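Novice: Predicted model and sequence follow; I will ask about them next.
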Amino acid sequence: MAGNVTIDRPEDGVALLTVGDGGDPGHLTTCATVDHLANALDEVIADGARVIVLASSVPGHWLEHASLDDLLNLVEGKEASGDGSGWFRSLQTINRGTAVTIAAVNGDTSGGGCELGWACDLRVAEEQVRFSQPEVIIGAGTGIGGTSRLMRLIGRTVAAEVVLTGRPLTAQRLYELGGCNKVVPTGKAVEAALELASVIAGNPPQAVAGMKKMLGEAEDLNQSDGIQNDQTISQSLFANPDSMATMRAYNDRLAAGETMDQAYWS
């Protein structure tokens, strides 16, 4: 355990991080909690995690927006539960670290919590969940991707509605807009996310890491530069000895008469 973040390792290459109650009366996310999350992310990656699932043990809540006590104290130069750097460390590791990240959203999420979820590679949400960016209601703004990253996920029109009204989207609506990979019944987010994690962790590690890098870097590039970057990463994978051995093994199976359905997906 790292602070109030519980670490489980359900199978080789997969880590489950479950965020507990940080002590805020409104179940908002304290700076101390994101410090613990950042440390837990570093710990499991150093220990070999290739896929990380993020969940919550707080009934009705995933990661909510930043603790207002902490925000006010930081702005006024007073002592907060942490220095705030955990938000940025967590965000960087989730979005650009070596491990694939899956948000198992098993409760409402808002503000900075939502922004950490938008930074994940994949999102699985339970049917009762609501997503919101309520910063405008309290006179603030989305500071770590609630506008720019959400706009890329679901488009400018609906993103504008979300950030300008502060009102929530349902999990089903988010799924229909392409911002969520799967909507599952209440209580099933972690199970579904771990199933997805198992599939990803079963693929060659170098290829998973390469595709994670490709996806992340493509966010900052225009199409021409993105395609060139795809080529650079892809060429390094084709030349990787482990990749070459895997390709030969699959080639033998296809040559022996297996179909792609049999060789790749059965």
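Specialist: Looks like it came in fine.
Novice: contacts, neighbours, all on C-alpha from now
Specialist: OK.
Novice: Now do the host helix or strand of V124: which elements does it pack against?
Specialist: Per DSSP states H and E, V124 falls inside strand 122-126. On a contact count with 3 or more C-alpha pairs under 8 Å, 6 or more residues apart in numbering; DSSP states H and E, strand 122-126 meets strand 100-105, strand 182-184, helix 189-201.
Novice: which of those is buried the deepest?
Specialist: strand 100-105 (a mean of 28; mean count of other C-alpha atoms under 10 Å).
Novice: Which residues does that strand contact?
Specialist: 50-56, 62, 94-95, 117, 120-126, 129, 189-190, 192-193, 197, 208-209, 212 (C-alpha atoms under 8 Å, 6 or more residues apart in numbering).
Novice: Show the buried residues in those residues.
Specialist: 50-56, 62, 94-95, 117, 120-126, 129, 189-190, 192-193, 197, 208-209, 212 (16 or more other C-alpha atoms under 10 Å).
Novice: Return the distance of the strand holding V124 from the chain's centre.
Specialist: On the basis of C-alpha atoms, centre = their mean, to the nearest Å, strand 122-126 is displaced by 9 Å from the centre of the chain it belongs to.
Novice: again, but for stretch 49-66
Specialist: 10 Å.
Novice: Would you map the strands across the protein?
Specialist: 5-11, 14-19, 51-56, 100-105, 109-110, 122-126, 130-132, 169-170, 182-184 (DSSP state E).
Novice: want to try a markdown table for the ones you listed, with distance to N240 as columns?
Specialist: Listed next are those as a markdown table, based on distance: least, C-alpha to C-alpha, whole Å:
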| stretch | distance to N240 |
| --- | --- |
| strand 5-11 | 25 |
| strand 14-19 | 23 |
| strand 51-56 | 21 |
| strand 100-105 | 20 |
| strand 109-110 | 40 |
| strand 122-126 | 26 |
| strand 130-132 | 41 |
| strand 169-170 | 43 |
| strand 182-184 | 33 |
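Novice: E76: which of these is closest?
Specialist: With C-alpha to C-alpha as the measure, strand 109-110 is the member of these nearest E76 (23.4 Å).
Novice: Take this one as well and set it beside the first:
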Amino acid sequence: MTATPAAKPPVTTTRADGIAVVTIDRPERRNALNLEVKGLIADAVESLTADDTVRVIVLTGAGGCFVAGTDIAEMVAMTPQTHVAQRTGHVFDVLRHCPKILIAAIEGYALGGGCELALCCDMIVAGDDAAFGQPEIRVGIMPGAGGSQRLIRAIGKYRAMKLMLTGEAVKAPEALAMGMITEVAPKGGALDRALALATTITRMPPLAVRAIKEVVGLGQDVPLETALALERKAFVMLFDSADQKEGMTAFLEKRKPVYQGR
């Protein structure tokens, strides 16, 4: 009797040289997010957060698509109580609170929940034909995983309102001009460029990387004076690190620094 091949998991993780790549692979639904996929992404990111060998996490999609949205077939019968009981927003909470650098590598579609996944990341690299949007209004709802709030902070009220009220998508070059993404790569090159950025970051002093992420995350939603105080405190505290001594000494000695994260 021939054994039935094991089903390919819809989320996979690879690790190498301080970088982890989390890949969403559900081609029959253009990587749409259902509860299983969201749970697997959350589990993967939580596991990578606990892995001290991982410095940067790259989130991407297989098959030339990032995430075309949240699975409407699964959502159509949901109630408010279902959302609470099944923790449908948990993956977005995990990404928002991840202390490691997150880079989204986008090809094809990043719509609805896919756009919100990307907006949880610290940087977004997109192929030049990638499309971003929040089309929830077209199926009777609205963004519910940070889309509305992150968009107004990234691109301003007026452009964010247009995207949310029309459901229209924008291509990567326009998203870049809006300030919605980090940079545009040639079609099919988003993952390679994201990995190159990740490699650069792994060579930076870990304490400074973490401090920058913390200060940016906390500072963007508080008064400027408070944000400046947070920045100054983090800046001063880095002068108590071995990495600061190594970085400055290496600069003066014209050699490459060797950072140890302490």
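Specialist: Structure received. Treat the numbers as computed from the prediction; the structure is a model and nothing was measured.
Novice: re the thing from before, mind checking the strands of structure 1 for the one nearest to S67 of structure 1?
Specialist: strand 109-110 (11.3 Å).
Novice: Tell me which other helices or strands that closest one touches.
Specialist: Using 3+ C-alpha pairs under 8 Å, 6+ apart, strand 109-110 of structure 1 sits against strand 130-132.
Novice: Can you get me the centre-to-centre distance for the strand it packs on and its chain?
Specialist: 15 Å.
Novice: And stretch 19-36 of structure 2, by the same measure?
Specialist: With C-alpha atoms, centre = their mean, you get 14 Å for stretch 19-36 of structure 2.
Novice: Figure out the length between the terminal residues of that stretch.
Specialist: End-to-end span of stretch 19-36 of structure 2 (C-alpha to C-alpha, to the nearest Å): 24 Å.
Novice: mind listing what's buried in it?
Specialist: 19-26, 30-35.
Novice: ok, now stretch 39-50 of structure 1?
Specialist: Under 16+ other C-alpha under 10 Å, the buried positions of stretch 39-50 of structure 1 are N39, A40, L41, D42, V44, I45, A49, R50.
Novice: Trace the fourth one over to structure 2, please.
Specialist: Yep, that's D42 of structure 1 we're talking about. D42 of structure 1 maps onto E46 of structure 2 when the alignment is built from TM-score structural alignment.
Novice: ok, how many other residues are close to the equivalent of E214 of structure 2 over in structure 1?
Specialist: Here E214 of structure 2 is matched to K213 in structure 1, going by TM-score structural alignment. Counted with other C-alpha atoms under 10 Å, the neighbours of K213 of structure 1 add up to 20.
Novice: From L177 of structure 1, how far off is K213 of structure 1?
Specialist: For K213 of structure 1 relative to L177 of structure 1 (C-alpha to C-alpha), the value is 24 Å.
Novice: picking up where we left off before, quick one, which of the strands of structure 1 is nearest to Q235 of structure 1?
Specialist: For these, proximity to Q235 of structure 1 was assessed by C-alpha to C-alpha; strand 100-105 is nearest, at 20.8 Å.
Novice: ok, back up a step: which one, of the strands of structure 1, ends up nearest to L153 of structure 1?
Specialist: Closest among these, using C-alpha to C-alpha: strand 122-126, at 11.1 Å.
Novice: and for the closest one, what span of structure 2 is it aligned with?
Specialist: The aligned range for strand 122-126 of structure 1 is 123-127, by TM-score structural alignment.
Novice: Give me the spatial nearest neighbour of C98 of structure 2, chain neighbours excluded.
Specialist: Closest residue in space to C98 of structure 2, ignoring its immediate chain neighbours: T49 at 6.6 Å, by C-alpha to C-alpha, 6 or more residues apart in numbering.
Novice: Verify the contact between the one you found and H97 for me.
Specialist: No - applying C-alpha atoms under 8 Å, one finds T49 of structure 2 not in contact with H97, separated by 9.9 Å.
Novice: quick one: the residue mapped onto T12 of structure 2 from structure 1 and L68 of structure 1, what's the gap?
Specialist: Superposed on structure 1 with TM-score structural alignment, T12 of structure 2 falls opposite T6. Counting by C-alpha to C-alpha, the gap from T6 of structure 1 to L68 of structure 1 is 24 Å.
Novice: Then S110 of structure 1?
Specialist: For S110 of structure 1, the distance to L68 of structure 1 - C-alpha to C-alpha - is 13 Å.
Novice: hang on, the earlier thing: out of the strands of structure 1, flag the one nearest I144 of structure 1.
Specialist: Of all these, strand 109-110 comes closest under C-alpha to C-alpha, at 12.3 Å.
Novice: Mean deviation, the closest one versus structure 2?
Specialist: When structure 2 is superposed, strand 109-110 of structure 1 averages 0.9 Å from its matched positions, counting by mean C-alpha distance after the TM-score superposition for structure 1.
Novice: what sits up against that strand?
Specialist: H61, W62, L63, E64, H65, V129, R130, F131, S132, Q133, P134.
Novice: Now distance to R149 of structure 1 too, for those residues, in CSV please.
Specialist: Compiled in CSV, those are given as follows (distance: C-alpha to C-alpha, whole Å):
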residue, distance to R149 of structure 1
H61, 22
W62, 19
L63, 17
E64, 17
H65, 16
V129, 20
R130, 18
F131, 14
S132, 14
Q133, 12
P134, 16
